[in-house]
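>>> need a 3D model of the sequence below.
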Amino acid sequence: MSHNITYSTADKADVLAYLGSRGDLTADQRSRFEMMRQAARADQADLDRQGVDWGLSIPDALEHLVAGHTASQAEYAGNAYHSAMQHIIDHNASDPAQLGTYSKPSTFFGKVDDEMRRLGVPADLLPHGYLYGGLPDGFPSIPFSMDGYPAIGHLPLARTKAAADAYRAVLDRIPSDFRYDVRELAEKLEFQHKEWEYATKNLDWYTQDTLFFQLV
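As a prediction, this is how the structure comes out:
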C-alpha cells in the first residue's frame, strides 16, 4: 500500500483555538467549524462506502476535540482523531501541496535519517523526526493511529532554511538511492522559507509559523 505525504502552512494558534474551545468561537471560527463538520461527514461517508469501521466516526471525533477530550476507547479511535485533527488544520491552512508518494515512507525516511545523522545533520532537522513528529508543543495529545496512518507532523517555518541548508551540505555524500528525494525536500523547504520570509516582512496580517505534514 502506498502512502501519500502532503503539507500546508498555518498559524498553529489558529488551529489550537478550536481544541477544547467548547463552543467559545468567533463568528468566523464558527463558520469554519461548520465547514469542518461537512468535510468530516464526507470523509465518514467515504469510509462507510468502503465498509471501514473505526469504532468512532470522524464527525464524532471532531466534536470530541472541540469539547477538549479524546475519550473514545475504540481500537481505531486514533485514526478518527487524526482525521478530525487534519480537518481542523486544513481549514486554517494554505492549500496543501504534494511532497511525495512512498510505499514505506517511515522505512525510507528512517534510512535517510540514519545517513544524515552519520554525516552530522542535527537531530532536530532529520526528516523522519518531523514528518512523524505529531502536533506542536502545547497541543493536546491524541491517540496513535493503528498501523501508523493517518499521521501528522510539523516543522516550524523558521527552521525550514536550516533544514534545507543541512540537506544541501550532505547531498553529494548520501547514497544515490536517497539523493533525488532529499533534493526535492530541500527545494520545497527553501521555497517555503522564501514565502514565509517575504510574508513576515511585508504582510502585516500574516502570522503563519508552522509547516504541517499529513501522511495517509
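>>> make it CA atoms for all contacts and neighbour counts henceforth
OK.
>>> right, and the helix or strand after the longest strand seen in the chain?
In the chain, taking DSSP state E as the definition, the longest strand is strand 3-10. Going down the chain from strand 3-10, the next helix or strand is helix 12-16, by DSSP states H and E.
>>> what residues of the helix or strand just after that next one count as buried?
Using DSSP H and E, the helix or strand that follows helix 12-16 in sequence is helix 27-50. The neighbour-count check on helix 27-50 (16 or more other Cα atoms under 10 Å) flags 29, 32-33, 36-37, 39-41, 43-44 as buried.
>>> make TSV from these and add distance to A162 to it.
TSV is the format used below for those (distance: Cα to Cα, whole Å):
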residue	distance to A162
Q29	33
R32	33
F33	35
M36	34
R37	37
A39	35
A40	36
R41	39
D43	36
Q44	39
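>>> helices or strands next to the longest strand of the chain in the packing?
Helices and strands touching strand 3-10, by 3 or more Cα pairs under 8 Å, 6 or more residues apart in numbering; DSSP states H and E, are strand 97-102, strand 210-215.
>>> and of those strands, who's closest to M85?
Minimum separation from M85 across the helices and strands packed on strand 3-10 (Cα to Cα) falls at strand 210-215, 10.4 Å.
>>> the longest strand of the chain: how far from the chain's middle?
6 Å (Cα atoms, centre = their mean, to the nearest Å).
>>> same thing with stretch 154-171?
17 Å.
>>> and for stretch 38-58?
In terms of Cα atoms, centre = their mean, the centre of stretch 38-58 is found 20 Å from the chain centre.
>>> which other residues reach that stretch?
Residues from elsewhere that reach stretch 38-58, judged by Cα atoms under 8 Å, 6 or more residues apart in numbering: 59, 62, 72, 74-77, 79-81, 83-84, 87.
>>> okay, buried residues for the longest helix seen in the chain please.
Taking DSSP state H as the criterion, the chain has its longest helix at helix 176-202. Applying a neighbour-count criterion of 16+ other Cα under 10 Å, one finds 179, 181-182, 185-190, 192-193, 196 buried in helix 176-202.
>>> what would the residues you listed look like in CSV with distance to L215?
Converted to CSV, those look like this (distance: Cα to Cα, whole Å):
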residue, distance to L215
R179, 21
D181, 16
V182, 17
L185, 15
A186, 18
E187, 19
K188, 17
L189, 17
E190, 21
Q192, 19
H193, 21
W196, 23
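>>> the residue most central in space within the chain and S57, how far apart?
By Cα atoms, centre = their mean, the chain has its centre lying nearest to F213, at 2.7 Å. Here the criterion is Cα to Cα, to the nearest Å. By it, F213 lies 22 Å from S57.
>>> next, the second sequence, to be compared with the first:
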Amino acid sequence: MSRNISYNTADQNDIIGFLGAGELTADQQRILGNVRKYAEAHQADLERQGVDWGLTVPEALEHLVAGRADSDAECAGNAYYTALQKIIDRNGSDPSQVGTFSRPSTFFGLMDDELRRLGVPADLLPGDFLFAGPPDGIPFHIPCPVDGTPDIGRLPLARAKPAADAYRAVLDRVDSAFSHELGQLAGQLEFEHDEWRSAQSIDWYSQDTIFFSITG
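Got it, this is the predicted structure:
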C-alpha cells in the first residue's frame, strides 16, 4: 500500500502542552474541542472501512490528554499516533505534500545511504527526521503503530536550511533515482526556513518545528 507524506509547522511545546499537562487554558480547550471533532470523524471513517484497532481514536485522544498511553490493545499505537497527529494538525499550519511512496522507509533508507556516501552529515539525513517519532518531552511512552503507519516525523526549523544546503551541495552527484525527490525536499525546506525567518519579528509567532505525517 502506498504511503502519503505531508508536513506542517507548529510549536512543539504547544503540542506537548496538551499531553497530561493538567488543567488546560481556555484557548487549549477551544482547540481540543476541534481536535475531538476530527478524531471522531477519523474514527467514523475507520469504521466505514471495517478497521478495528481495539482502541478508538477518540479514546486514544482522551488517554493522551490525561497523560497516558497504556492501552493493551494490539493496535493501540495506531490510535495513539493518529490522535497525536490530530493535535499537531489543529495547532499547526496548513499541510503541504512531500509525496506518495510505495515504501517510504525503504526509499528514504536508500537515499540516506547515498547521501551518507556523498558526505551529508548523519543528523541531516531525511530518514533521520521523517521517521523521528513523537516530540521529545512527552512525559510518557507512546507505543509505535503496528506495520509502522501512521508515523510521525519532525525537524527543528533551525535545521531546515542546513539540511537544504547539504542536499543542494550534492544534488549534481546524487544517484538519479533520488535526484527529483531530493531537489523537491530541499526546496520545501528552504521555503519553510524563509517563512520561519520572516516571522521572527511577529511577537505571537512561536512555531519551531516541521512535523511530518506518514499515512496510508
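>>> ok, back up a step: the longest strand of the first structure against the second structure, how far on average?
Its aligned residues in the second structure lie a mean 0.3 Å from strand 3-10 of the first structure after superposition (mean Cα distance after the TM-score superposition for the first structure).
>>> what are the contacting residues of that strand?
By Cα under 8 Å, 6+ apart, strand 3-10 of the first structure touches 89-90, 92-105, 207-216.
>>> from the residues you listed, list just the buried residues.
Buried among the contacts of strand 3-10 of the first structure by 16+ other Cα under 10 Å: 89-90, 92-94, 99, 105, 208-215.
>>> and which of the buried residues of helix 27-50 of the first structure is nearest L125 of the first structure?
Of all the buried residues of helix 27-50 of the first structure, M36 has the smallest distance to L125 of the first structure: 31.6 Å, by Cα to Cα.
>>> quick revisit: which non-adjacent residue is nearest the residue nearest to the centre of the first structure?
Excluding the flanking residues, the one nearest F213 of the first structure by Cα to Cα, 6 or more residues apart in numbering is Y7, at 4.3 Å.
>>> tally of neighbours for the equivalent of the one you found over in the second structure?
Y7 of the first structure maps onto Y7 in the second structure when the alignment is built from TM-score structural alignment. The number of residues packed around Y7 of the second structure, counting by other Cα atoms under 10 Å, is 23.
>>> quick one: Y7 of the second structure from G50 of the second structure, how far?
Taking Cα to Cα, one finds Y7 of the second structure at 27 Å from G50 of the second structure.
>>> equivalent analysis for A177 of the second structure, please.
37 Å.
>>> repeat for D175 of the second structure
The spacing between D175 of the second structure and G50 of the second structure, counted by Cα to Cα, is 41 Å.
>>> nearest to K201 of the first structure, of the helices and strands packed on strand 3-10 of the first structure?
Of these, the one closest to K201 of the first structure (Cα to Cα) turns out to be strand 210-215, at 16.3 Å.
>>> can you state the direction angle for that closest one and strand 3-10?
Calculated by axes from the mean of the first three to the mean of the last three Cα atoms, to 10 degrees, strand 210-215 of the first structure forms an angle of 160 degrees with strand 3-10.
>>> so which bit of the second structure is strand 210-215 of the first structure matched to?
Using TM-score structural alignment, strand 210-215 of the first structure lines up with residues 209-214 of the second structure.
>>> starting at the chain centroid, how far to the matching stretch?
With Cα atoms, centre = their mean, you get 3 Å for stretch 209-214 of the second structure.
>>> how big is the offset of it relative to the first structure?
Mean deviation for stretch 209-214 of the second structure: 0.3 Å (mean Cα distance after the TM-score superposition for the first structure).
>>> with stretch 187-196 of the second structure instead?
Stretch 187-196 of the second structure sits 0.3 Å off on average (mean Cα distance after the TM-score superposition for the first structure).
>>> what's that stretch in contact with?
Contacts of stretch 187-196 of the second structure (Cα under 8 Å, 6+ apart): 157-158, 160-161, 163-164, 207-208.
>>> what about 10 Å?
Residues outside stretch 187-196 of the second structure that contact it (Cα atoms under 10 Å, 6 or more residues apart in numbering) are 7-9, 96-98, 155-165, 167-168, 181-185, 197-199, 205-210.
>>> quick revisit: now the angle from the longest helix of the first structure to strand 210-215?
Using the same axes, to 10 degrees: helix 176-202 of the first structure against strand 210-215 is 140 degrees.
>>> coming back round to it: the residue nearest to F213 of the first structure and S103 of the first structure: what is the separation?
Distance from Y7 of the first structure to S103 of the first structure, by Cα to Cα: 18 Å.
>>> quick one: the residue nearest to the centre of the first structure from D48 of the first structure, how far?
Counting by Cα to Cα, the gap from F213 of the first structure to D48 of the first structure is 25 Å.
>>> same thing with G55 of the first structure?
G55 of the first structure sits 12 Å away from D48 of the first structure when distances are taken as Cα to Cα.
>>> could you tell me the end-to-end distance of stretch 193-204 of the second structure?
One end of stretch 193-204 of the second structure to the other measures 18 Å (Cα to Cα).
>>> off-centre distance for that stretch?
Counting by Cα atoms, centre = their mean, stretch 193-204 of the second structure comes out at 21 Å from the chain centroid.
>>> quick revisit: now distance to L126 of the first structure too, for the helices and strands packed on strand 3-10 of the first structure, in a markdown table please.
Shown next, in a markdown table, are those (distance: least, Cα to Cα, whole Å):
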| stretch | distance to L126 of the first structure |
| --- | --- |
| strand 97-102 | 16 |
| strand 210-215 | 14 |
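>>> closest one to A123 of the first structure among these?
Judging these by Cα to Cα, what sits closest to A123 of the first structure is strand 210-215, at 17.7 Å.
>>> host element of D114 of the first structure?
helix 105-118.
>>> what's the first helix or strand after that helix?
Heading C-terminal from helix 105-118 of the first structure, the first helix or strand you meet, by DSSP H and E, is helix 127-131.
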